[in-house]
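In: Below are the sequence and a predicted model for it; my questions follow.
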Amino acid sequence: MQRILLPAVLAGALALGGCTGMNDTQQRTLSGGALGAGTGAAAGLLTGGCISCGAIIGGAVGAAGGYIYDQTKKK
């Protein structure tokens, strides 16, 4: 379990730390994708499903959610 969580935590920290120089839309899309991928991977792990599939789907949904959130905040 620790072998799986450590890379996920490090990847999330690097993704969120890489937001320097980005506009708000890019930051929210990237952070939403990173958080979604981590959540999807964790859900796949806990349910006994496909971890990589959960990460891919979660990342896509998280990125879309971050983008949509940013667009609604601008109005």
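Out: Happy to help now that I have it. Numbering: from 1, shown residues only.
In: okay, CA-based contacts and neighbour counts for the rest of this
Out: Will do.
In: Tell me the helices and strands packed up against the helix or strand that contains Gly62.
Out: Using DSSP states H and E, Gly62 sits in helix 51-73. Identification of packing neighbours for helix 51-73 by 3 or more Cα pairs under 8 Å, 6 or more residues apart in numbering; DSSP states H and E yields helix 24-47.
In: want to compare, so here's the second one:
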Amino acid sequence: MHTTEPTSPDGTSFTGWRKSSYSGGANGDCLEVADGHATVPVRDSKSPAGPAVLFSVDGWSAFVAAVKHGAFPA
């Protein structure tokens, strides 16, 4: 898999994790986002010690806006 965003192999190196408000809560498919960093770390809540994708602030904002506008149908 090729990504244009950097990753961190260990999501526990960041603090301030919270569940994304757009994650599905009932079945455990949750993303967590860490606030207060120069980049926006995002990880799978089922694997907190796993990798985190590091988005630029602009990249994360564009992604969230696309989700809000239905660009990724279920």
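Out: Ah, there it is. From a predicted model like this one, the values you see are computed outputs, not experimental measurements.
In: For the two chains, what TM-score is obtained?
Out: The TM-score (TM-score structural alignment, normalised by the length of the second structure) is 0.31; 41 aligned residues with a Cα RMSD of 4.1 Å.
In: neighbouring contacts of the helix holding Gly62 of the first structure?
Out: 24-26, 28-45 (Cα atoms under 8 Å, 6 or more residues apart in numbering).
In: now with 10 Å?
Out: Contacting residues not belonging to helix 51-73 of the first structure are listed as 4, 24-45 [Cα atoms under 10 Å, 6 or more residues apart in numbering].
In: Now, of those residues, which are buried?
Out: The neighbour count (16 or more other Cα atoms under 10 Å) marks 26-45 as buried among these.
In: Tell me which residues touch the residue sitting nearest the centre point of the first structure, please.
Out: Central residue of the first structure (Cα atoms, centre = their mean): Ala34, 1.9 Å from the mean position. Residues in contact with Ala34 of the first structure, defined by Cα under 10 Å, 6+ apart, are 8-9, 11-16, 28, 40, 55, 58-60, 62-63.
In: one more time with 6 Å
Out: Gly12 (Cα atoms under 6 Å, 6 or more residues apart in numbering).
In: separation between it and Gly59 of the first structure?
Out: According to Cα to Cα, to the nearest Å, Ala34 of the first structure and Gly59 of the first structure sit 6 Å apart.
In: picking up where we left off before, direction-wise, compare the helix holding Gly62 of the first structure with helix 24-47 and give the angle.
Out: Angle of helix 51-73 of the first structure versus helix 24-47, following axes from the mean of the first three to the mean of the last three Cα atoms, to 10 degrees, is 150 degrees.
In: Noted, bye for now.
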